[in-house]
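Participant: sequence-free structure coming up:
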């Protein structure tokens, strides 16, 4: 299992080399993230020039926008920032889930947490039709499933020995719970009236058109990112040398529990904010690991920035390619993610 995380290169043993690599990669990704937000602000059915963008930005800084460019920037900037925090959250959740299960092919939805969110959101749309309650119901559904899984797998998560037995049990438990949630979702879709079916399907695919700018997703992302960076060395040990973690001074049982709860909270935040957007939490950590190695000191911030940038660009394509109509952003991420991930696997096989 260790070879899955070290197939391309081992962790850099020289601390200065790791810092030098991070100092080169992270500024580039940060510039790409800023660039993706700017592209999202100027592109659309009505494009903005950079001069109009500057004037619109001044309007936002000094008060409510009064011109068309200012109003467009207000809408697009809020949506772009929501897309960025959602993508970064999904990517960071994917990193943690892959470290927890010791499998780079795991993604934030593998344990069925998104299924719980879908049940809560779709039930609210179907039975109540209250848009303001959908996000809260999705978050509650995801947390409920996460707590259920935590309770069922608590004994295995707190174990201090090898993860070879606990990871498959946790994974199988999540698959069973996800299957049950999928059955409930299918039942609701089959009885939903046509007036609400379209909104339910768009939410399941993943859509940012109705998302709202909130501070809570940023707070959750910031807190868990700080925790992840402070424990990056321990996560390295958990992902690559879990059998010897206790001899290396890592409380592997406690770390597993925190990784699971952090990944579950991130997934709940992302799904409740934008629906079930696939492939971001899978391909971004895998691509960053493939490009720059499995060291979580670099992988955590790199995957977060890359995930946010990717989702902002995907959403920009979704709302401009057939403008004025808008596509669900989950369709774009899947259409890009499938060939990219297959290409990564092919290149990995050739390197091996």
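Facilitator: Cool, got the structure. Small disclaimer: the values here were computed from a predicted structure and weren't measured.
Participant: drop to CA atoms for contacts and neighbour counts, all remaining ones
Facilitator: Noted.
Participant: can you pull out the helices in the stretch 151-300 of the chain?
Facilitator: 154-157, 166-191, 194-205, 216-230, 232-240, 252-274, 280-292, 296-320 (DSSP state H, counting those that start in this stretch).
Participant: Dump those helices into TSV; add distance to residue 5 as well.
Facilitator: Formatted as TSV, the helices of the stretch 151-300 of the chain follow (distance: least, Cα to Cα, whole Å):
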stretch	distance to residue 5
helix 154-157	20
helix 166-191	15
helix 194-205	30
helix 216-230	18
helix 232-240	7
helix 252-274	17
helix 280-292	8
helix 296-320	11
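Participant: which one of those lies closest to residue 146?
Facilitator: helix 252-274 (6.0 Å; Cα to Cα).
Participant: Just the buried positions in the closest one, please.
Facilitator: Residues of helix 252-274 classed as buried: 252-253, 255-274 (neighbour count, 16 or more other Cα atoms under 10 Å).
Participant: and the comparison structure, right after this:
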């Protein structure tokens, strides 16, 4: 019986293949528990830190009272914790987890460890939709009444359909064709987005557009959490159910076929999932760089390439990373907030270079 894949096999024999399952240096279970505990601590800090410091005990008191259905106590602490900071902290965790999952799935999809979901051009389409909403006034219930997030997701769906049409061939999705179609369409949409930015009517509008394009969690609210709260856990469960297929896909189509995996069908499903999930994430947070690229690399370095372990750890580490980054963005400067994408780029570029240096031969 070959219903599982070898857990200790290194499968980096093909040019461009993503690293396959390899020897684990750290047990995944204890590491997952440690990341979950660190994430809970980071969420507590994220809610307690800010222009008004709130003790951690009071933070948990507000949360427990709200969850138990008690009436909120008078004062500002309840408003700050429940209405302002907690939705933002949870949004950071959900977006970080989603980006970690997107990066892991995308690298399996195209069998390239340098891939991330933005290769598909979906984030460019979402950005174009959001910028059009800001510049043309659609974000305030204009002609289409979409709102900013709705316009961004509509742009992502339109781009998904376009990339699907261009990349689709009778025999299925070839990884190289898919990447080239995504990059070409993404660059075209990026140019059109730049044109719209130049058409912004005033300086404040231009600042809003640029801030959104660099990633921002400042618009977090409880209603905004609904879509990622459903999409991210759903994507994790779906990917975990196909973890063995993802392992086989990284070994090449012939090996996958020998293990009973329909590579073309799995690629179609992965392309659809990563496109829709990327659209949801970009719609609520803007374009946040490097998280989807860096997180899978870091997790593979520790636990190897078996997706049964890699997927949940990538989600946890991505969530932790973005919560910590958002804390830095809110508190680093007294007078203004830093865009999330700026900080992730400053952290992600050197960290990724370090990880690549630790894994010679993982990228050819």
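Facilitator: It's in. Note that this is a predicted model, so its numbers are computed, not measured.
Participant: what's the TM-score for these two chains?
Facilitator: Once superposed, chain against chain, the TM-score is 0.90 (TM-score structural alignment, normalised by the length of the first structure); 340 aligned residues with a Cα RMSD of 2.2 Å.
Participant: Specify the stretch among the helices of the stretch 151-300 of the first structure that is closest to residue 71 of the first structure.
Facilitator: Residue 71 of the first structure lies closest to helix 296-320 among the helices of the stretch 151-300 of the first structure, at 16.7 Å (Cα to Cα).
Participant: how far apart are that closest one and its match in the second structure?
Facilitator: Its match in the second structure and helix 296-320 of the first structure itself, once the structures are fitted together, sit a mean 0.6 Å apart by mean Cα distance after the TM-score superposition for the first structure.
Participant: list the helices and strands that helix packs on?
Facilitator: helix 15-42, helix 68-101, helix 216-230, helix 232-240, helix 280-292, helix 329-351 (3 or more Cα pairs under 8 Å, 6 or more residues apart in numbering; DSSP states H and E).
Participant: Buried deepest among these, which one?
Facilitator: helix 68-101 (a mean of 26; mean count of other Cα atoms under 10 Å).
Participant: In contact with residue 158 of the first structure: list those residues for me.
Facilitator: Residues in contact with residue 158 of the first structure (Cα atoms under 8 Å, 6 or more residues apart in numbering) are 252, 253, 254, 256, 257.
Participant: got the contact list for the residue minimising distance to the centre of the second structure?
Facilitator: Taking Cα atoms, centre = their mean, the centroid of the second structure lies closest to residue 99, which sits 1.5 Å from it. Residue 99 of the second structure sits next to 278, 281, 291, 292, 315, 318 when contact means Cα under 8 Å, 6+ apart.
Participant: Kindly provide the distance from the alignment partner in the first structure of it to residue 288 of the first structure.
Facilitator: Mapped onto the first structure by TM-score structural alignment, residue 99 of the second structure lines up with residue 90. Using Cα to Cα, to the nearest Å, residue 90 of the first structure is found at 14 Å from residue 288 of the first structure.
Participant: Same check on residue 307 of the first structure?
Facilitator: Relative to residue 288 of the first structure, residue 307 of the first structure is positioned 10 Å away (Cα to Cα).
Participant: Over which residues of the second structure does stretch 292-303 of the first structure lie when aligned?
Facilitator: Against the second structure, stretch 292-303 of the first structure falls on residues 303-314 (TM-score structural alignment).
Participant: for stretch 177-190 of the first structure, same thing?
Facilitator: Residues 185-198 of the second structure are where stretch 177-190 of the first structure lands when matched by TM-score structural alignment.
Participant: Quickly note the distance from the residue mapped onto residue 358 of the second structure from the first structure to residue 218 of the first structure.
Facilitator: Correspondence of residue 358 of the second structure to the first structure, assessed by TM-score structural alignment: residue 347. The gap separating residue 347 of the first structure from residue 218 of the first structure is 35 Å, by Cα to Cα.
Participant: Then residue 264 of the first structure?
Facilitator: 16 Å.
Participant: that older thread, can the helices and strands packed on helix 296-320 of the first structure go into JSON lines with extra columns for distance to residue 146 of the first structure?
Facilitator: Shown next, in JSON lines, are these (distance: least, Cα to Cα, whole Å):
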{"stretch": "helix 15-42", "distance to residue 146 of the first structure": "30"}
{"stretch": "helix 68-101", "distance to residue 146 of the first structure": "13"}
{"stretch": "helix 216-230", "distance to residue 146 of the first structure": "16"}
{"stretch": "helix 232-240", "distance to residue 146 of the first structure": "21"}
{"stretch": "helix 280-292", "distance to residue 146 of the first structure": "17"}
{"stretch": "helix 329-351", "distance to residue 146 of the first structure": "23"}
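Participant: of all these, which lies closest to residue 205 of the first structure?
Facilitator: helix 329-351 (5.2 Å).
Participant: Point out the other helices and strands that that closest one packs with.
Facilitator: helix 194-205, helix 280-292, helix 296-320.
Participant: Could you dump these into TSV with distance to residue 248 of the first structure added?
Facilitator: Shown next, in TSV, are those (distance: least, Cα to Cα, whole Å):
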stretch	distance to residue 248 of the first structure
helix 194-205	43
helix 280-292	23
helix 296-320	17
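Participant: Of all those, which one is nearest residue 124 of the first structure?
Facilitator: helix 194-205 (9.8 Å).
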